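K.L.:
Take a look and give me a structure for this.
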Amino acid sequence: MKLDWLQGLRGLAVLGVVFTHGRYLLSGTPNFVLADAFFRPGAMGVDLFFLISGFIMVYTTQNASGVRNAAVFAVKRFARIWPAYAVVTLLWIFVRRDGLSFFQDAEQLRFLFRSLTLRPQVPEQAPYFGLVFPLAWTLAFEMYFYIVFGISMLAGRLRWLVLASWMLLTLVLLPLNHGGPTLNVQQFLQFRSGYMQLVTNPIIYEFLAGVVIGLLYLSPRVRFPNVSVAWQAVICSVGFVLWWGWSGVGDFHGPAGWGWPLAVMLLVLAVASKTVTLNMPRWLVWTGTVSYSMYLTHYLSQLVLISWLEKRGLHTQSWNEIFLALLLAIPVASASHWLLERQLGGWTRRKLVLLVDRVLPAPPVPEGLDVIKMAKVAPRKM
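P.N.:
Down below sits the predicted model:
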């Protein structure tokens, strides 16, 4: 079952990120201060993505557990994230880095391999970690949480206890003797392993909050008593997020920054959607559908736009260029969604699912129940 209100939130999140990076088009001009005040809070779209990711993982696996389901979950998530990311990283090298000469340097190749495996390159630069493709830091956290979430599915009914125990270990107990724990996502704890800097980073609390919100959404007991209270909660929670972001009170990623008001808002919207209809414009739902591709490609297309304008003497560093960057991001995201997500990612997904079927075949459906199952279970597409 597709949740349009959630797709709409994805659309808002990615547009916020697009405008955040669009403000760099005015760098060095008198207008940058105003552009920074308007557009920098749009970076909270990343925190909203993390919250939504945790929510969706719960929503799409509510009846799934065991080895086979965990394996299918893992390969589907890998197929959705990694192939498109790998292609965009290579494009980034040719557009922004050294092109072919990049591949002639052995150290650069090692750097690329570590980046493609989403391992922190510069642990001191949390939460970004200095990957080849700078926007990939969010994917490093995504893939890590996918792994942990998938492993927790192996525990069956104890999956939430296993997940909570792992989070307690990595976010609280392990940091105790290394300068933490804290809620500062820019923290540098005294771990030798760079990857430990990632798994102990408090921004992971946002995924965990999304999981909790997903569980509350699925609970039939958690709902607003009436329509009036639901709408009041929606208006107040959305308004508070806008105030928190644009007043400057919250000014960075993480649960203590933009994260916690967004978590409250997502919880309110999720619970309210069971009482009222949260209509989203179709264009915003579509933007949510291509949001991953737009996130991956918008900064790359922005740099291409600047280069094209500069070569023709048209780079004026004016407000209209932010509008042009948004216009370019739309068709590029659409093409990337079709080519990289649906075609390349879809092909990868099919191949990996077939491999899972060979190694872990699905249990046979008892005779006479297959038709009933098909009638009762609606496909879930998120």
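K.L.:
C-alpha only now, for contacts and for neighbours.
P.N.:
OK.
K.L.:
Who are the contact partners of the spatially most central residue of the chain?
P.N.:
Nearest to the mean C-alpha position of the chain, by Cα atoms, centre = their mean, lies residue 49 at 4.1 Å. By Cα atoms under 8 Å, 6 or more residues apart in numbering, the residues touching residue 49 are 10, 13.
K.L.:
Now for the nearest residue to residue 183 once chain neighbours are set aside, how many residues are close by?
P.N.:
Of all residues not flanking residue 183 in the chain, residue 202 sits nearest, at 5.4 Å (Cα to Cα, 6 or more residues apart in numbering). Residue 202 has 25 neighbours, counted by other Cα atoms under 10 Å.
K.L.:
Under a three-state scheme, what state does residue 202 occupy?
P.N.:
coil (DSSP: H, G, I helix; E, B strand; the rest coil).
K.L.:
Buried residues in the host helix or strand of residue 163, which are they?
P.N.:
Secondary structure assignment for residue 163, by DSSP states H and E: helix 159-168. Using 16 or more other Cα atoms under 10 Å as the test for burial, helix 159-168 gives 159, 160, 162, 163, 166, 167.
K.L.:
ok, how many other residues are close to the nearest residue to the second one once chain neighbours are set aside?
P.N.:
So that's residue 160. Nearest-residue entry for residue 160: residue 152, 7.1 Å, with adjacent residues in sequence omitted and distances by Cα to Cα, 6+ apart. Residue 152: 23 surrounding residues under other Cα under 10 Å.
K.L.:
Using the three-state scheme, assign residue 220.
P.N.:
Assignment for residue 220 (three-state DSSP): coil.
K.L.:
how near is it to residue 274?
P.N.:
9 Å (Cα to Cα, to the nearest Å).
K.L.:
Which strands and helices lie in contact with the helix holding residue 163?
P.N.:
Packing contacts for helix 159-168, counted by 3 or more Cα pairs under 8 Å, 6 or more residues apart in numbering; DSSP states H and E, involve helix 137-153.
K.L.:
roughly how far out does the helix it packs on sit from the chain middle?
P.N.:
How far helix 137-153 lies from its chain's middle: 11 Å, per Cα atoms, centre = their mean, to the nearest Å.
K.L.:
So which bits of that helix are buried?
P.N.:
137-146, 149-153.
K.L.:
Following up with a second sequence; could you model it the same way so I can compare the two?
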Amino acid sequence: MPLQNASNRQYYFGLDLIRFASACLVLLFHLGYSTWQPESGARDIVRGAYAIPEASLFWFGGMGVQIFFVISGFVIANSAQGATPYRFFRSRALRLYPAAWICATVSLITLLAFTERPVLNLLWRYLHSITLFPLSPWIEGVYWTLAAEIIFYALMFLLIAARRLDRLETFSNLMGGISIAFIALVACNRNGLVQIEHLEGFRKTVGRYLPLWYGVFFSLGMNLWLFTRRRLSKASAVYTVALFLTCCFQIYLAFHGTDIEEGISDDGSRQAWQVPVFVFIVAMAGLFASTHWPAVDRSIPLFAREPLRRLGLVTYPLYLIHFSLGVILIKGLIATGVSPMLAFVASSVLVFLLCLYIATQLEPALRQRFGHVLDRTERRFGLR
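P.N.:
Down below sits the predicted model:
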């Protein structure tokens, strides 16, 4: 989502680039690696029709989600400043719902036309998706991250409603501290230092929706925003380093050990946990440089700024729509005689072009109409 500084309206082009790169990581992970693995949620679509060994180098791409959560913490801390509870709700609703309505509809049509999944089940998943109901099932598995985002938004909404945004630093540090404790508990449980039955099951369900398993990433983003605004205390600046290190440790836990993240096969590649950690460090360095040193963004040539802005707009629909549509496109192209790797590349490009159309044509029009509805509601009930 585009980000502007509340005080000087500065636009952070670097965030758009990092956000888009993160979405591409997730797309490459799903279409190039995880969807043709035996444990994939797309196995009923693929049915062993293809494999793309050349694209296995994207096995770590799922960690784009962690980068998203840091950016979200930064963006929401910024957008909450000076906002009333209703205005904060309005901005989040306008950002999330129009694209979700369009993308969930495309996914529904795709799955109805090209799979044998039960119609009633798909409609139930579709209903969950267009309402952004924070409990599964959804039309696409990637919607789980929206559930985590919405819970984070709800906590920020309560902070705004309580008129305690002046305690954002305390709120962020508390969320981060609880998440650090949970991650440490998971690590101790895996190494036999404690024995808590069903902890891994809790981590994979409730723990990933509540800011427990991923809470440190939201907190890191909020603290980076506070630091950029020179509102972070020295003690919290040191604490932010601990948040960053814990984020790296969480990624290590996700990609190393006996219980790895869903969608990654036990093929030895998971031992290279240094790769996702390094990618995360590079992304955070880029985020810090773009937001803390305005000269970095100002150095971007004028001709490149509008394309970067468009890439930022594409990110959300690209993330929501790529999974089933991309898999079906790959399978269809391979059926016509195209090589798996070429089908993978062509499908990725086609999905991107569709998302570019959604982000620049369909979504703005729908968002404008939805905004009018919210404006009328605001006037009718005297909301501010």
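K.L.:
Give me the mean distance between the helix holding residue 163 of the first structure and the second structure.
P.N.:
Once the two are superposed, helix 159-168 of the first structure sits an average of 4.9 Å from its aligned residues in the second structure (mean Cα distance after the TM-score superposition for the first structure).
K.L.:
Tell me which helix or strand comes right after that helix.
P.N.:
Helix 159-168 of the first structure is succeeded, C-terminally, by helix 194-199 (DSSP H and E).
K.L.:
Map the residue nearest to the centre of the first structure onto the second structure.
P.N.:
Here residue 49 of the first structure is matched to residue 68 in the second structure, going by TM-score structural alignment.
K.L.:
and if you look at residue 90 of the first structure?
P.N.:
By TM-score structural alignment, residue 90 of the first structure lines up with residue 105 in the second structure.
K.L.:
mean per-residue distance, the strand or helix carrying its match to the first structure?
P.N.:
Under the criterion of DSSP H and E, residue 105 of the second structure resides in helix 85-114. Average distance, helix 85-114 of the second structure versus aligned residues of the first structure after superposition (mean Cα distance after the TM-score superposition for the first structure): 2.6 Å.
K.L.:
Let me know the angle separating that helix from helix 144-161.
P.N.:
170 degrees (axes from the mean of the first three to the mean of the last three Cα atoms, to 10 degrees).
K.L.:
Show me what helix 85-114 of the second structure is packed up against.
P.N.:
Using 3+ Cα pairs under 8 Å, 6+ apart: helix 85-114 of the second structure touches helix 119-130, helix 144-161, helix 302-335, helix 363-381.
K.L.:
what's the angle from it to helix 119-130?
P.N.:
150 degrees.
K.L.:
buried set for helix 85-114 of the second structure?
P.N.:
85, 87-90, 94-105, 107-108, 111.
K.L.:
so how far is it from its chain's centroid?
P.N.:
For helix 85-114 of the second structure - counting by Cα atoms, centre = their mean - the centre lies 14 Å from the chain centre.
K.L.:
again with stretch 102-120 of the second structure
P.N.:
Worked out by Cα atoms, centre = their mean, stretch 102-120 of the second structure lies 22 Å from the chain centre.
K.L.:
And the counterpart of residue 152 of the first structure in the second structure, how far from residue 83 of the second structure?
P.N.:
Under the alignment (TM-score structural alignment), residue 152 of the first structure maps onto residue 159 of the second structure. The gap separating residue 159 of the second structure from residue 83 of the second structure is 11 Å, by Cα to Cα.
K.L.:
Likewise for residue 65 of the second structure?
P.N.:
Distance from residue 65 of the second structure to residue 83 of the second structure, by Cα to Cα: 27 Å.
K.L.:
So those two - more neighbours on which side?
P.N.:
residue 65 (20 against 17).
K.L.:
you'd agree the more buried one is up against residue 22?
P.N.:
Yes - using Cα atoms under 8 Å, residue 65 of the second structure is in contact with residue 22, at 7.2 Å.
K.L.:
Would you convert the helices and strands packed on helix 85-114 of the second structure into CSV that also reports distance to residue 284 of the second structure?
P.N.:
Supplementary listing: those in CSV, determined by distance: least, Cα to Cα, whole Å:
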stretch, distance to residue 284 of the second structure
helix 119-130, 30
helix 144-161, 19
helix 302-335, 17
helix 363-381, 29
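K.L.:
Kindly compare burial across the ones you listed and name the winner.
P.N.:
Greatest average neighbour count among these goes to helix 302-335 (a mean of 21), per mean count of other Cα atoms under 10 Å.
K.L.:
That one packs against which elements?
P.N.:
Packing partners of helix 302-335 of the second structure (3+ Cα pairs under 8 Å, 6+ apart): helix 13-32, helix 43-46, helix 85-114, helix 340-357.
K.L.:
I'd like the ones you listed laid out as CSV, including distance to residue 378 of the second structure.
P.N.:
Shown next, in CSV, are those (distance: least, Cα to Cα, whole Å):
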stretch, distance to residue 378 of the second structure
helix 13-32, 31
helix 43-46, 44
helix 85-114, 8
helix 340-357, 30
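K.L.:
Having no further points to raise, I will conclude here.
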